[in-house]
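Chemist: Have a look; sequence and predicted model below, questions after that.
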Amino acid sequence: MTTPLKLGIPKGSLQNATFALFKRSGWIINVNDRSYFPEIDDDTIECTICRAQEMSRYVENGTLDAGLTGKDWIAENSSDVHVVEDLIYSKVSARPARWVLAVPYDSPIKSLDDLSGKKIATELVAFTKRYFEERDISVKVEFSWGATEAKVVSGLADAVVEVTETGSTIRAHGLRIIHELMRTNTQLITNRRAWENPPKREKIEQIALLLKGALLGEKMVGIKMNVPHDKLEQVVTLLPSLNAPTVASLYQSDWFSVETVVGTGVVRDLIPVLLKNGAEGIIEYPLNKVI
């Protein structure tokens, strides 16, 4: 690669989660609190920190070759970028966030049609306007600089369009959700010129592969156990795996070592069942990446 890949890292709530994801993927990123140009232990990459809301514009116009931002901000800016990979991670949980319409608990508004002629506060202005225009509902959409939930509580707006993962913050502000406008997650994007450049495309594909592998590894664990010959078949039938479990005979013994990979939400229920069916010496271990 003649010039380094210019990679955008989202500033704000996703920044630390992104650094952690890259670390699990094999890259160490270090940043000074006052710097917008983090150091990365890869001479073929140059990092720049910018707001997720602006990332797709900088990628589209070539200021950055690639970057990580939300599907929501790509839609908001109507950016013409190539989406390389969906990366579902956040500062709270490994689930997509939701942009929802919320009103006060005691509001008479029950549906989108009830908002005709009303005022909506949101940071996602362009997308929200298009959403209601497509449904032929006339609303006034105002930009909110922050504390959006407070706008409707204080009577400055009739409803808000706000992002949430669990809905708990919205409920804590005395609001109720009446509609979901979109689901969003972090995406690795690139501009089309960089994607058509073979060395840069290869680097972007490497990043996508390892980030995705790190996210999958976070959702899975490895388990290993010893199983006697007469219990082997019934234990193996209990084991989910990517292909098939690894089975190896133990030295000078009629016992076998059995190893596989399972989801983190499965293993807690699986281990007691394996013990009841003859497995012994069960070891659970974390996975860095699953490719």
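Modeler: Thanks, I have the structure now.
Chemist: use CA for all of it now, contacts and neighbours both
Modeler: OK.
Chemist: Wait, residue 281 touches residue 255, no?
Modeler: No: at 11.8 Å, residue 281 does not count as touching residue 255 under the criterion of CA atoms under 8 Å.
Chemist: can you list residues touching both of those two?
Modeler: When contacts are counted by CA atoms under 8 Å, 6 or more residues apart in numbering, the set common to residue 281 and residue 255 consists of residue 226.
Chemist: hold the first one in mind and look at this next one:
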Amino acid sequence: MSVLKLGIPKGSLEDATIALFDKSGWQIKLASRNYFPEVDDKELSCSICRPQEMSRYVESGMLDAGITGKDWTQENESDIEVIADLVYSKVSKKPTRWVIAVPGDSEITRVEQLDGKRIATELVNVTQKFFKERGLNVDITFSWGATEAKVVSGLCDAIVEVTETESTIRAHGLRVIYEMMQSNTQLIANKASLQDPWKREKIENIAMLLQGALRADRIVGLKMNVSKENLETVINMLPSLHAPTVAQLYKQEWFSVETVISEHQVRDLVPKLKKGGAEGIIEYSLNKVI
């Protein structure tokens, strides 16, 4: 039996990734100090890897596919295939940002003023390329972590750091002067693995279901009964991905109306639907929208 080797990112994305797979139909169970979790799919073999290294393992063929950040794929200059963008993170559903930050009391306000300065970052290659393209000569050093503290203590003049909310950066008294790049999670695959028809189909099916689960986030279904005389009024109130589904109830002048809407619209819409003549309104969650 064929088995697909899949990499799951360790660290901040680990729990969010496992939760996303659970919503997509796969249960991945972690064991303490075990880098090879169980998965309820005999066609999958999972490994836990640092996202910084994931693209290297996928490129080498040690893994057929994996979940990692666009930033680390670019940092490693990996020769892989991007199968799908999966915009999710540990905090929000937005892309993360790599920013250039300086001390709050620094006179530096523009990227050009960093010429000749020292910069600490974990994203060395991408940062070097960024400044080289702008003709700026900077001294870039690799940071193993606690990057914000390095600029606070005077070990460097600026940092390039990843952030979602900037809360940690602000907590250290730093000020963002430039957004260098945005990054999001991606499903990547080994190019040789994609030449295998079975593996390609398995990877593409995983991508489809993961994207479907993300698409369903914060979206709900609404179902209600509406009399014939109120049908047009209610239909005109409904936002929808497509036209709502309408079916006549058996031997009655009433209709069942069903639609899909954003979760935040429900609180304002349901009272209006009730006033418009809708009855038996049911709201239900969605796992996937394909």
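Modeler: Alright, I've got the coordinates. What you are looking at is a predicted structure, and each value in this text was computed from that prediction instead of being measured.
Chemist: Can you pull the TM-score for these?
Modeler: The TM-score (TM-score structural alignment, normalised by the length of structure 2) is 0.96; 290 aligned residues with a CA RMSD of 1.3 Å.
Chemist: more crowded one of residue 281 and residue 255 of structure 1?
Modeler: Using other CA atoms under 10 Å as the criterion, residue 281 of structure 1 and residue 255 rank with residue 255 on top: 17 against 11.
Chemist: Show me what that one aligns to in structure 2.
Modeler: With TM-score structural alignment defining the correspondence, residue 255 of structure 1 maps onto residue 254 in structure 2.
Chemist: Quickly note the distance from the residue nearest to its match when sequence neighbours are not counted to residue 22 of structure 2.
Modeler: The shortest distance from residue 254 of structure 2 to any non-neighbouring residue, by CA to CA, 6 or more residues apart in numbering, is to residue 227 (4.3 Å). With the distance defined as CA to CA, to the nearest Å, residue 227 of structure 2 ends up 39 Å from residue 22 of structure 2.
Chemist: Then residue 44 of structure 2?
Modeler: Counting by CA to CA - residue 44 of structure 2 and residue 22 of structure 2 are separated by 14 Å.
Chemist: Kindly report the same for residue 115 of structure 2.
Modeler: 47 Å.
Chemist: Please apply the same query to residue 118 of structure 2.
Modeler: 44 Å.
Chemist: mind listing what the most far-flung residue of structure 2 relative to its centre touches?
Modeler: For structure 2, the residue at maximal distance from the C-alpha centroid (CA atoms, centre = their mean) is residue 251, at 47.5 Å. Counting by CA under 8 Å, 6+ apart, residue 251 of structure 2 makes contact with nothing.
Chemist: How is it assigned, secondary-structure-wise?
Modeler: coil (DSSP: H, G, I helix; E, B strand; the rest coil).
Chemist: cool, and residue 289 of structure 2?
Modeler: coil.
Chemist: did I read that right, residue 26 of structure 2 in a strand?
Modeler: No: counting by three-state DSSP, residue 26 of structure 2 is located in no strand; its state is coil.
Chemist: Would you confirm that it contacts residue 42?
Modeler: No: using CA under 8 Å, residue 26 of structure 2 is not in contact with residue 42; the gap is 10.9 Å.
Chemist: on that earlier part again, how close does the residue nearest to residue 254 of structure 2 sit to residue 138 of structure 2?
Modeler: Residue 227 of structure 2 is 71 Å from residue 138 of structure 2, by CA to CA.
Chemist: do residue 241 of structure 2 as well
Modeler: Distance from residue 241 of structure 2 to residue 138 of structure 2, by CA to CA: 49 Å.
Chemist: How about residue 32 of structure 2?
Modeler: 43 Å.
Chemist: between those two, who's got more neighbours?
Modeler: residue 138 (16 against 6).
Chemist: how much space between the more buried one and residue 156 of structure 2?
Modeler: 11 Å.
Chemist: Mutual contacts of the two, please.
Modeler: 117-119.
Chemist: For these, please prepare TSV with the additional fields secondary structure and neighbour count.
Modeler: Output for those, formatted as TSV (DSSP: H, G, I helix; E, B strand; the rest coil; neighbours: other CA atoms under 10 Å):
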residue	secondary structure	neighbour count
117	coil	14
118	strand	18
119	strand	27
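Chemist: Adding distance to residue 264 of structure 2, write those residues out as JSON lines.
Modeler: Compiled in JSON lines, those are given as follows (distance: CA to CA, whole Å):
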{"residue": "117", "distance to residue 264 of structure 2": "47"}
{"residue": "118", "distance to residue 264 of structure 2": "46"}
{"residue": "119", "distance to residue 264 of structure 2": "42"}
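Chemist: And those, which is closest to residue 168 of structure 2?
Modeler: residue 119 (17.9 Å; CA to CA).
Chemist: quick one: contacts for residue 157 of structure 2?
Modeler: So residue 157 of structure 2 contacts 102-103, 114, 117-119, 151 (CA under 8 Å, 6+ apart).
Chemist: repeat that with 10 Å
Modeler: 101-103, 106, 108, 114, 116-120, 139, 150-151 (CA atoms under 10 Å, 6 or more residues apart in numbering).
Chemist: Now it. Nearest residue, chain neighbours left out?
Modeler: Per CA to CA, 6+ apart, closest to residue 157 of structure 2 is residue 118, 5.3 Å.
Chemist: what residues are up against the one you found?
Modeler: 137-141, 151, 154-159.
Chemist: Quick check: PyMOL command selecting the buried ones in those.
Modeler: Buried subset of the contacts of residue 118 of structure 2, written as a PyMOL selection, criterion 16 or more other CA atoms under 10 Å:
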select buried, resi 138+140+141+151+156+157+158+159
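Chemist: from the contacts of residue 118 of structure 2, which two are the most distant?
Modeler: Longest span within those, CA to CA: 137 and 154, 19.3 Å.
Chemist: Let me have the contacts of residue 157 of structure 2 in TSV, extended by secondary structure.
Modeler: Listed next are the contacts of residue 157 of structure 2 as TSV, based on three-state DSSP:
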residue	secondary structure
101	strand
102	strand
103	strand
106	coil
108	coil
114	helix
116	coil
117	coil
118	strand
119	strand
120	strand
139	strand
150	helix
151	helix
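Chemist: Fine by me, thanks again.
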